[in-house]
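Asks: My questions are about this predicted structure, shown below with the sequence.
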Amino acid sequence: MINYTKSGNGPALLLIHGFCESLEMWTHWIPTLAQTQTVFAIDLPGFGKSPLIEPSVSLESTAVILQDWLEQEGITDPIIIGHSLGGYVTLALAELMGITIKGIGLFHSTAFADTEEKKHTRNKTYQFIEKFGVEKFIDSFVPPLFSEENRKKNAQEIELLIQEGRKSSKEGVLAYILAMRDRKDRMDVWRNFPNPKLMIAGYNDMAVSIEHSRMHEAHAQFYHELPHAGHMGMFEESETTLQFLQNFLKQV
């Protein structure tokens, strides 16, 4: 079962959150987006109020689950926007569904597979959570997602994300760590997807380097860098990021 919210009228827009997040991260944008779109914000299986359907997770299996959900809900020709892990899922959906998706957007995400260094970090994170649990991990995980210059300004958003992240099930968090670690490179999917593509990158993103983000620019009709953002541009530079998204939606 996929937990979701539906708002507005117009072409379908699907918003997919990132790791240890939930649909709540989009709520400050939904009233504006719903003026022109039918906005669906979902909880990925294992996060928020969506139960983990299977004990092991892959991006491919998650994409199949979401494709089935789209069909069940009668959602056709969606535009799909994914943040971080949600971007990985977006690319898996693009590979699965092709041109039936009207456009895709990656927020602070990448089409590349994990480097060996990143895989090592995922393994350490897995071991930490096995030993100490989700809550202790979340408390240290969320603040560095924001650029250091924004942590005081965004203290309320950081606290809300921590509270939401603490609700994540240990089984779901561990399953997605392995899914992210073992995901394949989808740069060919990004390069060859024929419909409009948006990428938003944070100059100070510690999770997805700006150098890696720039390697996607040649294949994106809409590419934007946020000079004062880390990994959470929808909060750190909210109005600017929302305007970029609205411009993309108008063109699609």
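Replies: It's in.

Asks: can we go C-alpha only for contacts and neighbour counts from here?
Replies: OK.

Asks: who's in contact with the closest residue to Ser109 other than its chain neighbours?
Replies: Computed as CA to CA, 6 or more residues apart in numbering, the closest residue to Ser109 that is not its neighbour in sequence is Ser84, at 4.3 Å. By CA atoms under 8 Å, 6 or more residues apart in numbering, Ser84 lies in contact with His17, Gly18, Phe19, Leu106, Phe107, His108, Ser109, Thr110.

Asks: among the residues you listed, who's most crowded?
Replies: When neighbours are counted by other CA atoms under 10 Å, His108 leads those with 31 neighbours.

Asks: Provide a list of residues in contact with Pro51.
Replies: Met1, Ile2, Pro45.

Asks: What's the ChimeraX line that selects buried ones from these?
Replies: Buried subset of the contacts of Pro51, written as a ChimeraX selection, criterion 16 or more other CA atoms under 10 Å:
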select :2,45
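
Asks: Using JSON lines, please lay out the contacts of Pro51 together with distance to Glu159.
Replies: Shown next, in JSON lines, are the contacts of Pro51 (distance: CA to CA, whole Å):
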{"residue": "Met1", "distance to Glu159": "28"}
{"residue": "Ile2", "distance to Glu159": "25"}
{"residue": "Pro45", "distance to Glu159": "23"}
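
Asks: Just give me the longest helix of this structure.
Replies: helix 116-132 (DSSP state H).

Asks: For that helix, list every residue counted as buried.
Replies: Lys119, Arg122, Thr125, Tyr126, Ile129.

Asks: Next up, a structure to set beside the first:
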Amino acid sequence: MTPKFLFFRSSRIQYHVVGEGEPLLLVHGYQADSRIWEKMVPLLKEHFMLIIPDLPGHGQSPLIQATNDMDFLADVLYSIILSGGHSGISIAGHSMGGYAAMAFADKYPNLTDRLILLNTHPFEDGMNKMLARNREAEIIQEGKKEILLRNFVQNNFNRSSSNALKEEIQLATQIALSQPENGMLADLAGMMARKPRIELVQKKRLQADFILGMADSRIPIKFFEQLNKELVNIHWLADCGHMSMLEKPAEVAEIILKL
């Protein structure tokens, strides 16, 4: 894929465009960049124009500010969409990318055709999660990023399938290790500061679909018992952890194509 660039607040943001059809923005999460979607691209590019950015502080896009708060990331996505001249777009966001996608839909509802939310949720961080993120930030600041990430990435995958997913785990680990420390710290600060989007995803006018792993250790199933099932579509993937686009790419693509 040939990279494209735009300038946002005097910083160069990199993104890729591949395929033809209705635009679909693929937004990566924490510890990742646009490469995390590589198994999804061949499954979707014949049906969509895929727009795949590196968020600030990830991949080839430099960090712009100390906190990657979700409204700021929504503005970055808006600039990318505007540069392509799109009047409406569907957004698929993974994990933190889902938080950014929900912030975009909240801020730019008239541009949002559909939300596809992979391994993410609309709730704010609880106290235990905030404590865990703060401890994670401390480990990064202590220069122990590699130790942290090798354990963290492994635990993102369904443990019972880890032997069959060695290639995918290696890819995710390589991508995570290549992310700059300042970007990771900005993400952690932004995720802790985010607000809940429960009302947003339950709005009748918004088409919101969650794609979730039954074996996702990061997101308890009980979270989704709080949502109105008549207003939110939830697609469960068996034997899948937190990395659905790497663990079950064909199943994820099938769900997206049916929406």
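Replies: Everything's here; your move. Note that the coordinates shown come from a computational prediction; the quantities given were computed from them, not determined experimentally.

Asks: hmm, back to that, which among the buried residues of helix 116-132 of the first structure gets closest to Arg214 of the first structure?
Replies: Closest approach to Arg214 of the first structure among the buried residues of helix 116-132 of the first structure (CA to CA): Lys119, at 21.5 Å.

Asks: Which residue, neighbours along the chain excluded, lies closest to the residue mapped onto that closest one from the second structure?
Replies: By TM-score structural alignment, Lys119 of the first structure lines up with Met130 in the second structure. Leaving out its chain neighbours, the residue that sits closest to Met130 of the second structure by CA to CA, 6+ apart is Met192, at 6.2 Å.

Asks: Residue in the first structure paired with that neighbour?
Replies: So Met192 of the second structure corresponds to Arg181, using TM-score structural alignment.

Asks: Please report how far its match lies from Arg122 of the first structure.
Replies: Separation of Arg181 of the first structure from Arg122 of the first structure (CA to CA, to the nearest Å) stands at 6 Å.

Asks: Ok, Glu164 of the first structure next?
Replies: Distance from Glu164 of the first structure to Arg122 of the first structure, by CA to CA: 21 Å.

Asks: next one: Ser238 of the first structure
Replies: For Ser238 of the first structure, the distance to Arg122 of the first structure - CA to CA - is 29 Å.

Asks: what sits against the counterpart of Met49 of the second structure in the first structure?
Replies: By TM-score structural alignment, Met49 of the second structure lines up with Thr38 in the first structure. With contacts defined as CA under 8 Å, 6+ apart, the neighbours of Thr38 of the first structure are Lys6, Ser7, Gly8, Asn9, Gly10, Pro11, Ala12, Leu13.

Asks: which residue ranges form the helices in the stretch 1-150 of the first structure?
Replies: Per DSSP state H, counting those that start in this stretch, the stretch 1-150 of the first structure carries helices over the ranges 30-33, 59-72, 85-97, 116-132, 134-141.

Asks: Roughly how far does the most far-flung residue of the first structure relative to its centre sit from Tyr176 of the first structure?
Replies: Of all residues in the first structure, Lys131 has its C-alpha farthest from the mean position, at 26.5 Å, by CA atoms, centre = their mean. Going from Lys131 of the first structure to Tyr176 of the first structure by CA to CA gives 17 Å.

Asks: can you check Tyr4 of the first structure too?
Replies: From Tyr4 of the first structure to Tyr176 of the first structure the distance is 19 Å (CA to CA).

Asks: Asn247 of the first structure now?
Replies: From Asn247 of the first structure to Tyr176 of the first structure the distance is 32 Å (CA to CA).

Asks: now swap in Gln37 of the first structure and tell me
Replies: The span separating Gln37 of the first structure from Tyr176 of the first structure equals 30 Å under the rule CA to CA.

Asks: same check, this time on Leu66 of the first structure
Replies: Leu66 of the first structure is 16 Å from Tyr176 of the first structure, by CA to CA.

Asks: All set now, cheers.
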